[in-house]
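> Model the following, please.
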Amino acid sequence: MKIALIGYGKMGQAIEAIAVSQGHEVIIKIDINSQHLLAKEHLGQADVAIEFTTPETAYDNILKCFEADVPVVCGTTGWLEKLPDIKSRCLAENKAFLYASNFSVGVNIFFEINKRLAALMASQPQYDVWMEEIHHTQKKDAPSGTAITLAEQVLEKLDRKSGWVNQESNQQQELPIISKREDPAPGTHIVTYTSAIDDITITHTAHSRQGFAAGAVIAAAWLKDKKGIFTMKDVLAL
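Here you go, the predicted structure:
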């Protein structure tokens, strides 16, 4: 598989190491100094693109992959107000797009546990719920995309919560997400249900970027030669 890496920071480098170790070829590496390689003639040589950049650049990068007719796996968070437009264009132009707020296999299993626990708690109003996420200080968005995904899953099941806030809150209808930035911290996500009698907590702690990078390579290999809109739930058949 020939891969175009759009974004060559720490995550991009981790993805490259895993991809190469599995026999794939990274034919394009695009960072702030090589934006000219986003042209159609360069991207079109790849079987799939993996995009990990910034909230400000992700949308345009995805459109350039569509223009080059290259399937694109995107892990950039913080730009999702434009996601509906990307999805409609993907379908209209018969392209391939896969977005995930987190590519870790463990995190995606954690998502399923979170949904199940929230469903069980829907009929237990004595429990309040709050969340915490901890990342390294270079993390550009807060709360993390993974935390937002977890929060939206909870909100879908709990009618007593109207929305999430990125702060502590005494408002009963709000779901607080506490964001912390500490080094070193690849990523920890905690969901806690608390009552006067007891607490129930589920936690996912990443030990390194390897899980995220490995999942992105798995997703890219799965997306190659497909058309449509997909998530890690499709990749992992969850």
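> When you work out contacts or count neighbours from here on, use the C-alpha atoms and nothing else.
Fine.
> what's the distance between the residue nearest the centre of the chain and residue 202?
By C-alpha atoms, centre = their mean, the mean C-alpha position of the chain lies nearest to residue 101, the distance being 1.2 Å. In this view, residue 101 and residue 202 are 18 Å apart by C-alpha to C-alpha, to the nearest Å.
> before we move on, the earlier item: tell me if I'm right that the residue nearest to the centre of the chain and residue 149 touch.
Yes: contact criterion C-alpha atoms under 8 Å: residue 101 and residue 149 qualify, at 7.2 Å.
> quick one: buried residues of stretch 11-18?
Neighbour counts using 16 or more other C-alpha atoms under 10 Å place 11, 12, 14, 15, 16, 17, 18 of stretch 11-18 among the buried residues.
> ditto for stretch 179-192
For stretch 179-192, by 16+ other C-alpha under 10 Å, it's 179, 185, 186, 187, 188, 189, 190, 191, 192.
> and stretch 144-151, which residues are buried?
Result for stretch 144-151 [16+ other C-alpha under 10 Å]: buried residues 144, 145, 146, 147, 148, 150, 151.
> And this one, please, so the two structures can be compared:
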Amino acid sequence: MKIALIGYGKMGQAIEAIAQGRGHEIVHRIDINSPQLLEKENLSQADVAIEFTTPETAYHNILKCFDANVPVICGTTGWLDKLPEVKAQCLEKHQAFLYASNFSIGVNIFFELNRRLAELMGTQPQYNVHMEEIHHTQKKDAPSGTAITLAEQIVDALPGKKAWVNQHTTNPEELYIESRRVDPAPGTHIINYHSPIDDITIIHTAHSREGFAAGAVTAAEWLKGKKGIFTMKDVLSL
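Below is the predicted model of the structure:
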């Protein structure tokens, strides 16, 4: 499979190593110094594109992939106010798009655990829920996209929660996401339900970027040749 890497930072380089180890070819390594590679005649040389850039550039990069008729995997977070527009463009142009806030297989299983636990706790108002996420200091967005996905699952399931916030709150209808940035920390997400008599806690800790990179390559392998809008739930049959 021929892959275009849009974004060639630490994540792009980790994806490259995994992809080449599986026998795939990297036809383009696109970064801020090579915008010409996003043009249709260049991008169309790829079977699939994997996009990990910045919140400011992701939207336009994805549309470039649609124009080049190239399926695109996107792992950039912080731009989701434009997600409805991307989905509409994908369907209108009969393209393929897969977004995930986190491509790690372990994290996606963790999403399912979080959703189910929140459903169970929805009938237990004596518990109050708190979330903490820890990442390295170079991470540009806070809270993380993974934390937002987890928080939205909790807010959807708990009758007493109406929204999540990223600062300390005393409002019982708000879920507090505490964001910490320390080095080195590839990523830890902690969900804690506290009551006067006990605590229930679930934790996911990433040990390296390899899990995220491997999941992105798995998603690219799965997406090749498909049309439509997908998530990691589709890739993993969750």
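> circling back to that earlier point, Three-state assignment for the residue nearest to the centre of structure 1, please.
Under DSSP: H, G, I helix; E, B strand; the rest coil, the three-state class of residue 101 of structure 1 is coil.
> how about it, what does it touch?
75, 76, 77, 145, 146, 149 (C-alpha atoms under 8 Å, 6 or more residues apart in numbering).
> One more: residue 230 of structure 2?
Applying C-alpha under 8 Å, 6+ apart, we find residue 230 of structure 2 in contact with 96, 97, 98, 99.
> just checking, what's the longest helix in structure 2?
When structure 2 is parsed with DSSP state H, its longest helix is helix 105-121.
> Now it on structure 1. Mean distance?
Superposing on structure 1 places helix 105-121 of structure 2 at an average distance of 0.2 Å from its equivalents, by mean C-alpha distance after the TM-score superposition for structure 1.
> Return the set of buried residues in that helix.
Applying 16+ other C-alpha under 10 Å to helix 105-121 of structure 2 flags 105, 107, 108, 109, 110, 111, 114, 115, 117, 118, 119, 121 as buried.
> just stretch 60-68 of structure 2 next, same as before
By neighbour count with 16+ other C-alpha under 10 Å, stretch 60-68 of structure 2 contains the buried residues 61, 62, 63, 64, 65, 66, 67, 68.
> that older thread, just the ones of the buried residues of stretch 144-151 of structure 1 in helices?
Per DSSP H, the subset of the buried residues of stretch 144-151 of structure 1 in helices is 145, 146, 147, 148, 150, 151.
> What distance do you get for the second one to residue 125 of structure 1?
Right, the one you point to is residue 146 of structure 1. Per C-alpha to C-alpha, residue 146 of structure 1 is found 25 Å from residue 125 of structure 1.
> do the third one as well
In this view, residue 147 of structure 1 and residue 125 of structure 1 are 22 Å apart by C-alpha to C-alpha.
> any idea how far residue 168 of structure 1 is from residue 131 of structure 1?
10 Å.
> And for residue 92 of structure 1?
From residue 92 of structure 1 to residue 131 of structure 1 the distance is 37 Å (C-alpha to C-alpha).
> Look at these two and report which has more neighbours.
Under the criterion of other C-alpha atoms under 10 Å, the comparison of residue 92 of structure 1 against residue 131 puts residue 131 first, with 25 against 10.
> Can you classify that one by secondary structure?
Going by three-state DSSP: residue 131 of structure 1 is strand.
> again, but for the one 3 residues further on
Residue 134 of structure 1 falls in the strand class when you classify it by three-state DSSP.
> That one: what's it in contact with?
Counting by C-alpha under 8 Å, 6+ apart, residue 134 of structure 1 touches 179, 180, 181, 182, 185, 187, 188, 189.
> now do residue 192 of structure 1
Neighbouring residues of residue 192 of structure 1 by C-alpha under 8 Å, 6+ apart: 129, 130, 131, 199, 200, 201, 202.
> mean per-residue distance, the helix or strand where it lies to structure 2?
With secondary structure defined by DSSP states H and E, residue 192 of structure 1 is part of strand 188-194. Superposed on structure 2, strand 188-194 of structure 1 shows a mean distance of 0.4 Å to its aligned residues (mean C-alpha distance after the TM-score superposition for structure 1).
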